[in-house]
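[1] I'll drop the sequence and a predicted model, then ask my questions.
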Amino acid sequence: MIKNLNSLILVGLGGALGASLRFGIGQFFKTYFFHNYFFISTFIVNIIGCFLIGYLISVTQNKNISQDFIKYFFIIGILGSFTTFSTFSLEAIEMINENKTSLALIYIFLSLILCLLFTFIGLNFNKIIS
């Protein structure tokens, strides 16, 4: 029971932090860089999150690191709320509904390819830099 309660607290704290980071980054990009391209912040956040998830999974291979803390606080909590498939999906549908089908298809294609690529890079980052 205690482990589950600790895990719940770690996920909750991480989730609050991840959602706040996503909101802040989204507001920053919308305000200073991409006024008319609302989806760019989601795109960037998801790519960063995919890299970090891959990297943190590879880090947990090291037995000297608290796997529970990384799993519950960082991966499930922070990165689970930082990345957002639901917003990505909504933005793609909104583009289609606004007759921006080509833009939606590019967004969908690049999101899927780059998120998978950056997850792979994250998983192999230590091998790449050494």
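    That came through, no problem.

[2] all contacts plus neighbour counts: C-alpha atoms, from now on.
    OK.

[3] Who are the packing partners of the helix or strand harbouring Asn46?
    For Asn46, the host element (DSSP states H and E) is helix 39-59. In this structure, helix 39-59 makes packing contacts with helix 2-32, helix 80-82, helix 85-97, helix 101-123, judged by 3 or more Cα pairs under 8 Å, 6 or more residues apart in numbering; DSSP states H and E.

[4] Show me what counts as buried in that helix.
    Neighbour-count burial for helix 39-59, with 16 or more other Cα atoms under 10 Å as criterion, is recorded at 39-57, 59.

[5] In addition, the following structure is provided for comparison:
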Amino acid sequence: MEKDFPVATFLINITGAFLLGYVYAAARPNNLVDYWLRSAIGIGFIGAYTTFSTWMFESATLRDRRAVKTMIAYLLASLVVGLVGAWVGSRL
């Protein structure tokens, strides 16, 4: 159990990336959301919602527990799926 993939943090970060992509797209010129509101939502609310420091801490914890394969999968999946989530959010 101690070497399990950190699903909760993964899901929080992926949904945060999706939301950030959506907010970014909504704040493009001629869209409904002003730049300052995009910054407040993106940096303030979504930044607080996502958990970069927890992502790093859990990765280091997996490394310390010698769950290197799980750590690598967690890091790569978070990056790749996060980027895809941000892209999908920006396309809506």
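    Looks like it came in fine. From a predicted model like this one, the values you see are computed outputs, not experimental measurements.

[6] quick one: TM-score?
    After superposition, the two chains reach a TM-score of 0.86 (TM-score structural alignment, normalised by the length of structure 2), with 89 aligned residues with a Cα RMSD of 1.7 Å.

[7] that older thread, give the aligned range of the helix holding Asn46 of structure 1 in structure 2.
    Under TM-score structural alignment, the match for helix 39-59 of structure 1 in structure 2 covers residues 6-26.

[8] Could you dump the helices and strands packed on helix 39-59 of structure 1 into a markdown table with mean neighbour count added?
    Shown next, in a markdown table, are these (neighbours: other Cα atoms under 10 Å):
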| stretch | mean neighbour count |
| --- | --- |
| helix 2-32 | 16 |
| helix 80-82 | 24 |
| helix 85-97 | 15 |
| helix 101-123 | 17 |
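
[9] got JSON lines for those helices, with distance to Ile129 of structure 1 too?
    Supplementary listing: the helices and strands packed on helix 39-59 of structure 1 in JSON lines, determined by distance: least, Cα to Cα, whole Å:
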{"stretch": "helix 2-32", "distance to Ile129 of structure 1": "27"}
{"stretch": "helix 80-82", "distance to Ile129 of structure 1": "26"}
{"stretch": "helix 85-97", "distance to Ile129 of structure 1": "29"}
{"stretch": "helix 101-123", "distance to Ile129 of structure 1": "11"}
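
[10] Perfect, that will be all.
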